[in-house]
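**Q** I'll drop the sequence and a predicted model, then ask my questions.
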Amino acid sequence: MSTLVQPATSQIGSVDAQRVEDALSLIAPKWTTWSAQTLAQQGGPMRVRDVAARLPFVSEQFVGKRLAQMHADGLVTRAGARHGAPYQLSAFGNSLSSVHRTLSDWSQAHLSLGKVAGAERVEDAVRRLHLRHSTAVIQVLDAGGPARFVHIAEQAGLESSFTRQRLIRLQLDGLVTRTGPRHGAPYVLTDAGRALGPVYAAVERWSNPVAAPRPAAAPVAAATRTHTGIPLGSDGIRTAAALRRSTAAPSSLFSHAPQPQPRVPAAVIARSAPSLGR
């Protein structure tokens, strides 16, 4: 991966880091993208058992839990409150198409995953990006080029121990590297990290339609700053999203024609045990 210094990408620095991460938190839980894609391919209401039949590598019970959470987050609607009522994408969920395409394009251009299903590629990308304050760290490095650990922690407004943990994770995910092997060598964005501008912009645009008016807040640290619009915290997004749920039938979540879900390798299934702690 290249470590050459590049000019700051305005799209990275101009987005609201917390808004982006709050929005990503809605689609970060495992199998959310798979479930959304399955509903989009159907183009109409589906019962839990029918969604699970399209995803044989996930238990029906877990599919039910995931759809219930997506319903609480406003990504899907349900035709009635009775037990077994079918689900379908809401207007909010259907509008994820641009985010998914941008995530997929970024992943294909900058990550070496080999031949994987489109939904798996999107979920892998979200896994790398959604952790709290990752965006703030990336913004610091994008704005200032190579930076030492202390400078990153100070500029991002984060505790030293937390900054260290975040940098380690960003390195493992291929978004950040160091300029040399010696201890204390500055950190710098990789090509994948520098290319995140369009991804962040797409996520922020997706979150804007569900923004709810709120009083102006006092200035906060760089790591937690926010613009007017969506309330801070994923609960704020979920509340606003719920207020805008739509029963309109989705057309298509992805630009390609509906295709059967590909078989997921055993290694992927093993990594994807029913757990929300992504």
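**A** Everything's here; your move. Numbers count the residues shown, from 1 in each chain.

**Q** from here on, just use CA atoms for contacts and neighbour counts.
**A** Will do.

**Q** from residue 202, how far off is the residue of the chain most remote from its centre?
**A** With distances taken as CA atoms, centre = their mean, the residue sitting farthest from the centre of the chain turns out to be residue 182, at 33.1 Å. Applying CA to CA, to the nearest Å, the value for residue 182 to residue 202 is 37 Å.

**Q** next: residue 12.
**A** 11 Å.

**Q** who's more crowded, those two?
**A** residue 12 (25 against 19; other CA atoms under 10 Å).

**Q** the more buried one - nearest residue in space that isn't next to it in sequence?
**A** residue 197 (4.5 Å; CA to CA, 6 or more residues apart in numbering).

**Q** what about versus this one:
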Amino acid sequence: MATQGLPPTFSIASIDAQRVEEALARIGPKWTTWTAMTLAQVNGPVRVRDVAAQLPFVSEQFVGKRLATMHADGLVIREDDRRGAPYRLSALGTSLAPVLRTVSDWSRTHLTQEPMAEAERVEDALRRLHLRHSTAVIQALDSADGQMRFVHIAETAGLDNGLARQRLVRLQADGLVTRTGSRHGDPYVLTDAGQALGAVYASVEHWSQPFALRGGTAAPLPAAAATRTHVGIPLGAGADSARTAAALRRSAAASNVMFSHAPQPEPRVPAAVTAQSAPGRGR
């Protein structure tokens, strides 16, 4: 099943798994997408309490902590260093829109078509991807061009057996990996959803390339420079690079759908999570 906005097939084997995981670690934590979209709706500086007012399903204290983390990761900037100073999206945060669109398209095509808020759809998809070493396991299975036994997955991904097993169990539960049989030792394969992750990984990797993620916080860029970075910079030779550039040009045209959204339904938040985040709206 194809989706018009979904980029064409990409080679998972060609991506830099470490770079992708570093980027996913910044955008994958829960409520990051919701917070970014809330800031984008306002399109200007917003105080923590005003962001929290738009996210009544989590506490103001939690929103403040999430914004502080996003600030450290370069996704938002503050007007000044005063306590309570407002936040706004940085150029790096704004340039996430095409990536989130690709993630949303992948989810809608391969995970669930159940109606839900776009932010919730993206966060559900990123939850399946951002755990450390998950990308390496998926890349190992993709390189097998078919079935792969557990011991070879662990060896190819460079993981000890215990961690490799944990990741495989989680990836199976998330619908990205499956086993070919029920017997001990039966090999693993990527599901259709897992095989289609190339477009997502390529978008995430390309988003991270202009910024020194390995060196720490990315310096904010002027908005015009960020736009040029993601639709016009040379990507190097090769068919995958050309497809990545074309895909990002297409997704850039739809980026406003993600970052200028109409009011969305509240996410399905477990009662335990709501209770845990309820105290402390005093910031």
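**A** Thanks, I have it. Note that the coordinates shown come from a computational prediction; the quantities given were computed from them, not determined experimentally.

**Q** the one helix or strand residue 107 of the second structure maps to vs the first structure, mean deviation?
**A** Here residue 107 of the second structure is covered by helix 97-110, with elements defined by DSSP states H and E. Helix 97-110 of the second structure, aligned to the first structure and superposed, deviates on average by 0.5 Å (mean CA distance after the TM-score superposition for the first structure).

**Q** and that helix, what's buried?
**A** 97-108, 110 (16 or more other CA atoms under 10 Å).

**Q** which of those residues sits closest to residue 31 of the second structure?
**A** residue 100 (13.5 Å; CA to CA).

**Q** residues in contact with that closest one?
**A** 122, 258 (CA atoms under 8 Å, 6 or more residues apart in numbering).

**Q** what residue of the first structure matches up with it?
**A** Under the alignment (TM-score structural alignment), residue 100 of the second structure pairs with residue 100 of the first structure.

**Q** count of neighbours near the nearest residue to residue 236 of the first structure once chain neighbours are set aside?
**A** Of all residues not flanking residue 236 of the first structure in the chain, residue 230 sits nearest, at 6.8 Å (CA to CA, 6+ apart). Residue 230 of the first structure: 25 surrounding residues under other CA under 10 Å.

**Q** equivalent analysis for residue 51 of the second structure, please.
**A** 22.

**Q** quick one: map it onto the first structure.
**A** Using TM-score structural alignment, residue 51 of the second structure pairs with residue 51 in the first structure.

**Q** correct me if wrong: that match contacts residue 36.
**A** No. Taking contacts as CA atoms under 8 Å, residue 51 of the first structure lies outside contact range of residue 36: 9.6 Å.

**Q** ok, the closest residue to residue 39 of the first structure other than its chain neighbours - contacts?
**A** Distances taken as CA to CA, 6+ apart place residue 88 nearest to residue 39 of the first structure, at 6.1 Å, with adjacent residues excluded. Taking CA under 8 Å, 6+ apart, we find residue 88 of the first structure in contact with 39, 43, 44, 45, 46, 76, 77, 78, 247, 249, 250.

**Q** do the same with residue 37 of the second structure
**A** Applying CA under 8 Å, 6+ apart, the residues contacting residue 37 of the second structure are 119, 258, 259, 260, 261.

**Q** check residue 96 of the first structure too.
**A** 206, 253.

**Q** for residue 248 of the first structure, same thing?
**A** 90, 91.

**Q** swap in 6 Å and give it another go.
**A** Listed by CA atoms under 6 Å, 6 or more residues apart in numbering, residue 248 of the first structure has no contact partners.

**Q** and it, how far from residue 73 of the first structure?
**A** In terms of CA to CA, residue 248 of the first structure sits 17 Å off from residue 73 of the first structure.

**Q** again, but for residue 56 of the first structure
**A** As judged by CA to CA, residue 56 of the first structure and residue 73 of the first structure stand 24 Å apart.
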